[in-house]
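S.K.: all I have is the shape, not the residue letters:
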């Protein structure tokens, strides 16, 4: 991939404490939008100083200046949008650490909604996924302590801990009654790309989140699928369901693996370095294989960039349900004493100029989640060719009687309705194109 991706200072982050950080150097602090220093709001600063003085003098317990000022900064940022945040040294280190795909905790990507902590998506192969945590779940208590009013960073911090230590989350799902989920923390090692053949000629590539090396892993995954298939694929399912996003340049690299020309995404903001445009290069690791992209309500941020680019460029068919709708870009700005500011600085737009913010991506074919149940036919295992004295084939072909044998091995599409529909669509495309 081009060096231009490694020089980008913007990081597209889902607004969660366990999300990815930029894999590039943090951006420098932006200058004023018009190049001039804005006048100081003297009246408001006097009010702030007065409130600070009154709290120090009259609050029931002594509070030091550092605590008051840090709380003021956190409050200032938390009221801007759900994704801007002030990061203390530990939180900043956690954000940087998670980019590598290894961090401690439960494996839940979270946001906020009406003052509660809301699950965006569980990460594959983590305690949260194993315990059945689902996108949209509200975490109302952590170890018996209500989350109402907690900041996202506070909630995430309380869910982190030593591997093997127990934790109880109280969940509300779909407006129902609260219930407890007991888990054990673990070291979360996330492999962002997984591949396998669904059956001969049809591949499956899942991206769980966008880490620094995800673009390279996708290119390697496409090559591995071709090798496993012993030749070019006839179709590929790209699974972005419950993918909470991550690093912007990785999303661009993934989209570029399927596109040979045209715009992938552009960003617009108030500061000069937030105006960015990314276009595809001619290389085509995907070999123009037909693609169906699976999305759902847990598909967010960087995953929506890829979905939107492939949809606008008519490179793939999107199937599933509406995506999450997180279309903003956060810049990580370093501060003194190993602290940082995660600030929303731009919105991103798909090649056709769509802003996904608070709207999401609408799939080309809507397919709701459902269970697949295989029924046994009354006539299974008995055909015309099994009947004694049956007529021979009119063209002289060989008989095809029932073939005894064991049941086929279970495949992912056998229990996943959306994946099953995606595979069927790819097969239909292959037949209609004469492949």
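M.R.: Yes, it's here. Just so it is clear, the structure is predicted and the values come from calculations on it, not from any experiment.
S.K.: every contact and neighbour count from this point should use C-alpha atoms.
M.R.: Fine.
S.K.: just how off-centre is the longest strand along the chain within its chain?
M.R.: The residue-count maximum for a strand in the chain (DSSP state E) belongs to strand 340-349. From the chain centre to the centre of strand 340-349 is a distance of 17 Å (CA atoms, centre = their mean, to the nearest Å).
S.K.: which other residues reach it?
M.R.: 81, 83-89, 92, 265-271, 274, 327-335, 355-357 (CA atoms under 8 Å, 6 or more residues apart in numbering).
S.K.: find the nearest non-adjacent residue to residue 260, please.
M.R.: Using CA to CA, 6 or more residues apart in numbering and skipping residues adjacent in sequence, the residue nearest residue 260 is residue 282, 4.2 Å away.
S.K.: name the helix or strand for the one you found, please.
M.R.: Using DSSP states H and E, residue 282 falls within no helix or strand.
S.K.: any idea how far it lies from residue 257?
M.R.: From residue 282 over to residue 257 the distance is 10 Å, taken as CA to CA, to the nearest Å.
S.K.: put this next to the first one:
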């Protein structure tokens, strides 16, 4: 999906993840309504406009029509009877009102928090395209990777380069977050870095910021005994995740893989529609997810004969695999398309709608409950893997300190998946289900 979350006006997305998990939905409040609110805000510049906008959205959309036994009309009267000396005071009142609903996923975001959310779910950043860390040994800000097709990679920045200064500001003892704030900026604007590289004297490098697609899918071909295994790790379901997954599967198909391992461990969620599109890449027929709204209205989403492969598949999950990860895992498990290996998943089966408010702040509202294709409610329970294998604390520490070991034989959950794929074929769909390449038109049907 090439369209970023920010391109919707008004922005409205449906959340299914613990931290992010979003997808575009149809707004109950049209563009004209939002424009009207913005016009009112411009005329009044009153925090009460935002307060009432939040109340209206919850009143129209919240999944619990009884509002957790709260008198929601009385809540509105209370909110609007107050005089707010600042927007921050109004924000506090909004959060206090929402807290009474007893739903941590229905939440208010100030403009900075909302911008961070939409940036993350869009799958894009505006900057130079590097991942960096503070090196434990040198305590210097160090490049871990220059992202594909980024200004950094095109300028020759390499893993291991030390960032000594950003626009003349020394980075010694600077935190990664602080450095990121300096590096990010509007596409087309210039930035100058002073870099240190082994065997060379420090040098300056001028770059121009750009909008960069953040890689959320990592994949590789692994030779495991006499099997060729396509290992794919999906970090989150961003707006570009489906396109990236499609490219990964297609590339691995050309390499004649015998089976796949899809790693969803630590994946907190992402775009609901991305999880649906990715599920459709793995099987041709069967359900994916069912959602139920506050009046009992149901919507079922199914596969649409656009699978890219029918090779055996194992899925790796853990307690941090949430929401969109659970939709995908539940779909693959219930359709007997994959063997699921690892720990019990997080257990979040609620769908949120996210709205951009008139002053740039945002609101997430729980609008529906979802169920796996078999009708299972996983809320507060999670998905039980077919093969339960929890990592010990020592194993978790080893993988955390040596990320290159993830998805190798030194990774116990991956190793178990490989053993299962080598010994049976139940993770492969029936041979009478042909696959066809997915077209770009398919991938953009959101």
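M.R.: That came through fine. Values in this document were obtained by computation on a predicted structure and should not be read as measured data.
S.K.: one step back: just give the number of residues close to the counterpart of the residue nearest to residue 260 of the first structure in the second structure.
M.R.: Following TM-score structural alignment, the counterpart assigned to residue 282 of the first structure within the second structure is residue 305. Counted with other CA atoms under 10 Å, the neighbours of residue 305 of the second structure add up to 18.
S.K.: ok, residue 347 of the first structure next?
M.R.: Neighbours of residue 347 of the first structure under the rule other CA under 10 Å: 20.
S.K.: Three-state assignment for residue 316 of the second structure, please.
M.R.: Here residue 316 of the second structure takes the strand state, with states given by DSSP: H, G, I helix; E, B strand; the rest coil.
S.K.: now do the same for it: its match in the first structure.
M.R.: Match for residue 316 of the second structure (TM-score structural alignment): residue 294.
S.K.: hmm, residue 236 and that match touching each other?
M.R.: No. Contact criterion CA atoms under 8 Å: residue 294 of the first structure and residue 236 do not qualify, at 10.8 Å.
S.K.: ok, back up a step: contacting residues for the residue nearest to residue 260 of the first structure?
M.R.: Residue 282 of the first structure neighbours (CA under 8 Å, 6+ apart): 259, 260, 261.
S.K.: hang on, the earlier thing: ok, the match of residue 316 of the second structure to residue 368 of the first structure distance?
M.R.: Taking CA to CA as the measure, residue 294 of the first structure falls 11 Å from residue 368 of the first structure.
S.K.: mind listing what the match of residue 316 of the second structure touches?
M.R.: Residue 294 of the first structure makes contacts with 237, 238, 239, 240, 241, 318, 319, 320, 418, 419, 422, as judged by CA under 8 Å, 6+ apart.
S.K.: and what of residue 410 of the first structure?
M.R.: Here residue 410 of the first structure is in contact with no residue (CA under 8 Å, 6+ apart).
S.K.: ok, residue 359 of the first structure next?
M.R.: With contact taken as CA under 8 Å, 6+ apart, residue 359 of the first structure is in contact with 324, 325.
S.K.: that one - that's part of a strand, no?
M.R.: No. Residue 359 of the first structure is assigned coil when assessed by three-state DSSP, not a strand.
S.K.: what residue in the second structure is paired with it?
M.R.: With TM-score structural alignment as the criterion, residue 359 of the first structure matches residue 381.
S.K.: also residue 322 of the first structure?
M.R.: Taking TM-score structural alignment, the alignment pairs residue 322 of the first structure with residue 344 from the second structure.
S.K.: burial measure for that match, as a count.
M.R.: 20.
S.K.: okay, helices next: where are they in the stretch 51-200 of the second structure?
M.R.: Secondary structure of the stretch 51-200 of the second structure (DSSP state H, counting those that start in this stretch): helices at 72-80, 87-99, 111-122, 151-154, 176-183.
S.K.: identify the residue range in the first structure corresponding to the fourth one.
M.R.: Which is helix 151-154 of the second structure. Counting by TM-score structural alignment, helix 151-154 of the second structure corresponds to no residue in the first structure.
S.K.: mind listing what's buried in that helix?
M.R.: Buried residues in helix 151-154 of the second structure, defined by neighbour count with 16 or more other CA atoms under 10 Å: 151, 152, 153.
S.K.: which strands and helices sit next to it?
M.R.: With contacts taken as 3 or more CA pairs under 8 Å, 6 or more residues apart in numbering; DSSP states H and E, helix 151-154 of the second structure sits against strand 203-208.
S.K.: in the strand it packs on, what counts as buried?
M.R.: By neighbour count with 16+ other CA under 10 Å, strand 203-208 of the second structure contains the buried residues 204, 205, 207, 208.
S.K.: any idea which of those is the one closest to residue 54 of the second structure?
M.R.: Ranked by distance to residue 54 of the second structure (CA to CA), these are led by residue 208 at 38.8 Å.
S.K.: just give me the neighbour total for residue 292 of the first structure.
M.R.: Using other CA under 10 Å, residue 292 of the first structure has 26 other residues around it.
S.K.: repeat for the one 10 residues further on
M.R.: Applying other CA under 10 Å, we find 32 residues neighbouring residue 302 of the first structure.
S.K.: related to what we said a few turns ago, can I have the buried ones of the contacts of strand 340-349 of the first structure as a PyMOL selection?
M.R.: Those of the contacts of strand 340-349 of the first structure that count as buried under 16+ other CA under 10 Å are selected in PyMOL with:
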select buried, resi 83+84+85+86+87+88+92+265+266+267+268+269+274+327+328+329+330+331+332+333+334+355+356+357
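S.K.: from the contacts of strand 340-349 of the first structure, which land in strands?
M.R.: Residues of the contacts of strand 340-349 of the first structure located in strands (DSSP E): 85-87, 265-269, 328-334.
S.K.: residue 330 of the second structure pairs with which position in the first structure?
M.R.: Correspondence of residue 330 of the second structure to the first structure, assessed by TM-score structural alignment: residue 308.
S.K.: corresponding residue for residue 289 of the second structure in the first structure?
M.R.: Residue 289 of the second structure maps onto residue 265 in the first structure, by TM-score structural alignment.
S.K.: which residue, other than its chain neighbours, is closest to the residue sitting nearest the centre point of the second structure?
M.R.: Nearest residue to the geometric centre of the second structure (CA atoms, centre = their mean): residue 270, 2.9 Å. Spatially, and ignoring its direct neighbours in sequence, residue 270 of the second structure is nearest to residue 21 (3.2 Å; CA to CA, 6+ apart).
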